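Undergrad: Okay, here's the prediction I keep looking at, along with the sequence it came from:
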Amino acid sequence: MDSTYRHADLTVDQQHALLTAARTLAEEFAGIFGTETIERFLHTSYDQFAGRAVIANYLPLLAERFARQRLRALARVEGKDDAGVPIVLFLCVHNAGRSQMALGFFAHLAGRRALGWSGGTEPGELINPAVVEVMHERGIDITGEFPKPWTSEIVQAADVVVTMGCGDACPVHPGKRYLDWDLDDPDGKTPEQIRPIRDDIERRVRALLADIGVPAG
């Protein structure tokens, strides 16, 4: 593994963190994916975030988390995932507002009975602080999430893809179930203006859970 991360643009600490992440993922996916696949997914996940200086200190952690999600998706696509729960992918433009609120409600209401992911066609740097605030008002903490892109395996693994304002930039895979939610973009809005959007998203998430047969907790 050591040779994969020896690049001039990585600090010693980042190299060490990525090597540790690779070993962790190798243990988690032992018997499912080999070292080469895990290293490739970790490295390409790192590259997805490397251009955003605002999160430079967290790049290895973000790369590990995103690689884990992508590997889970690939396992589902290749029939190596026996979790048996439905997967819903929420997509918007920056993955900083609407899709994060939807994911927050989905994870909170579905628990372990379903799996939710989110992504953006043009991921932002940070989740909208006003969105974090209004979700906190509902007892849902989304500070652990981060804007991220979507990848082919993630879209393919999803049972339902919910799009919100990304238009033609949203990925289209034949045979996939798509829902398009017409929602205002919370970008630039105050918490007071975002609350109706939040409440609309909650109603839609609850209806979606009922539709796919997942009890809302």
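TA: Yep, that arrived.

Undergrad: CA only for contacts and neighbour counts going forward, please
TA: Noted.

Undergrad: Which strands or helices does the longest helix along the chain pack on?
TA: The helix spanning the most residues in the chain, taking DSSP state H as the definition, is helix 191-211. In this structure, helix 191-211 makes packing contacts with helix 98-110, helix 129-136, judged by 3 or more C-alpha pairs under 8 Å, 6 or more residues apart in numbering; DSSP states H and E.

Undergrad: closest to Ser152 out of these?
TA: Checking the helices and strands packed on helix 191-211 against Ser152 by C-alpha to C-alpha gives helix 98-110 as the closest, at 17.8 Å.

Undergrad: what does the closest one rub up against?
TA: With contact meaning C-alpha atoms under 8 Å, 6 or more residues apart in numbering, helix 98-110 is reached by 90-92, 114-119, 127, 131, 135, 140-142, 145, 164, 183, 185-186, 198, 201-202, 205-206, 209, 214-217.

Undergrad: Show me just the buried residues among the residues you listed.
TA: Among those, those classed as buried by 16 or more other C-alpha atoms under 10 Å are 90-92, 114-119, 127, 131, 135, 140-142, 145, 164, 185-186, 198, 201-202, 205-206, 209, 214, 216.

Undergrad: ok, and here's another one to check against it:
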Amino acid sequence: MTSDKPSVLFVCVHNAGRSQMAAGWLRHLAGDTVEVRSAGSEPADRINPVAVDAMREVSIDITGQIPNRLTWDTAEASDIIITMGCGDACPVFPGERYEDWKLTDPAGQPIEVVRQVRDEIRSRVDELLASIEQGR
């Protein structure tokens, strides 16, 4: 890590579902020990309301988050970059650590599917946080 407070960037195409849920989980679980960012290569106008509902069910509020465009500066300033099933739309940026999480896109999916995606993201974020803490 480049500092005492590592930074994690979650990236998906629209920055409206998967990356926002992952950022919400990491903020919730890590508190202020990790700097959390999210972005998209083609950001949507707003966050997926079903993703918001699914996160609300676990007492995490992501309603105030806004989809952001992925920039070189944001990627370059991140220690860990996690892309989420966006293939070629999410280019590889140099970072100390890079991972691609293959996840179902929650866009247009019913709440049951989005809950499964939410829970899979939680599991992956738990593993990510454990590895960050182990690396300190």
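TA: That came through fine. Given the structure is predicted, the values throughout are model-derived calculations rather than measurements.

Undergrad: So after superposing, what's the score?
TA: After superposition, the two chains reach a TM-score (TM-score structural alignment, normalised by the length of the second structure) of 0.92; 133 aligned residues with a C-alpha RMSD of 1.5 Å.

Undergrad: returning to what we had before: so which of the contacts of helix 98-110 of the first structure are in helices?
TA: Those of these lying in helices (DSSP H): 131, 135, 198, 201-202, 205-206, 209.

Undergrad: now those residues as a markdown table including distance to Arg68 of the first structure?
TA: A markdown table is the format used below for those (distance: C-alpha to C-alpha, whole Å):
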| residue | distance to Arg68 of the first structure |
| --- | --- |
| Val131 | 25 |
| Met135 | 25 |
| Arg198 | 28 |
| Ile201 | 27 |
| Glu202 | 27 |
| Val205 | 25 |
| Arg206 | 27 |
| Leu209 | 24 |
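
Undergrad: Kindly state which residue of the second structure is aligned to Asp141 of the first structure.
TA: Alignment note (TM-score structural alignment): Asp141 of the first structure maps to Asp61 of the second structure.

Undergrad: Quick check: nearest residue in space to that match, chain neighbours excluded?
TA: Setting aside the residues directly before and after it, Asp61 of the second structure is nearest to Met55 in space (C-alpha to C-alpha, 6 or more residues apart in numbering), at 6.5 Å.

Undergrad: OK, contacts around that neighbour?
TA: Counting by C-alpha under 8 Å, 6+ apart, Met55 of the second structure touches 21, 61-62, 118.

Undergrad: Tell me which of those you also see in the first structure.
TA: Compared against the first structure with both residues aligned by TM-score structural alignment, their matches' C-alpha atoms under 8 Å, the contacts of Met55 of the second structure retain 21, 61-62, 118.

Undergrad: if we take these, which one ends up nearest to Ile111 of the second structure?
TA: Among those, Arg118 lies closest to Ile111 of the second structure (C-alpha to C-alpha), at 10.0 Å.

Undergrad: ok, now which ones touch the aligned residue in the first structure for that closest one?
TA: For Arg118 of the second structure, the aligned residue in the first structure is Arg198 (criterion: TM-score structural alignment). Contact analysis of Arg198 of the first structure by C-alpha under 8 Å, 6+ apart lists 98, 101, 134-135.

Undergrad: so how far is Val162 of the first structure from Arg198 of the first structure?
TA: In this view, Arg198 of the first structure and Val162 of the first structure are 16 Å apart by C-alpha to C-alpha, to the nearest Å.

Undergrad: Same check on Asp13 of the first structure?
TA: Going from Asp13 of the first structure to Val162 of the first structure by C-alpha to C-alpha gives 38 Å.

Undergrad: neighbour-wise, which of those two wins?
TA: Set Asp13 of the first structure next to Val162 and count neighbours by other C-alpha atoms under 10 Å: Val162 wins out with 20 against 11.

Undergrad: Let me know whether the more buried one touches Leu183 as I believe.
TA: No: the pair Val162 of the first structure and Leu183 fails to qualify as a contact (C-alpha atoms under 8 Å) at a distance of 11.6 Å.

Undergrad: and stretch 152-170 of the first structure, which stretch of the second structure?
TA: Against the second structure, the aligned range for stretch 152-170 of the first structure is residues 72-90 (TM-score structural alignment).
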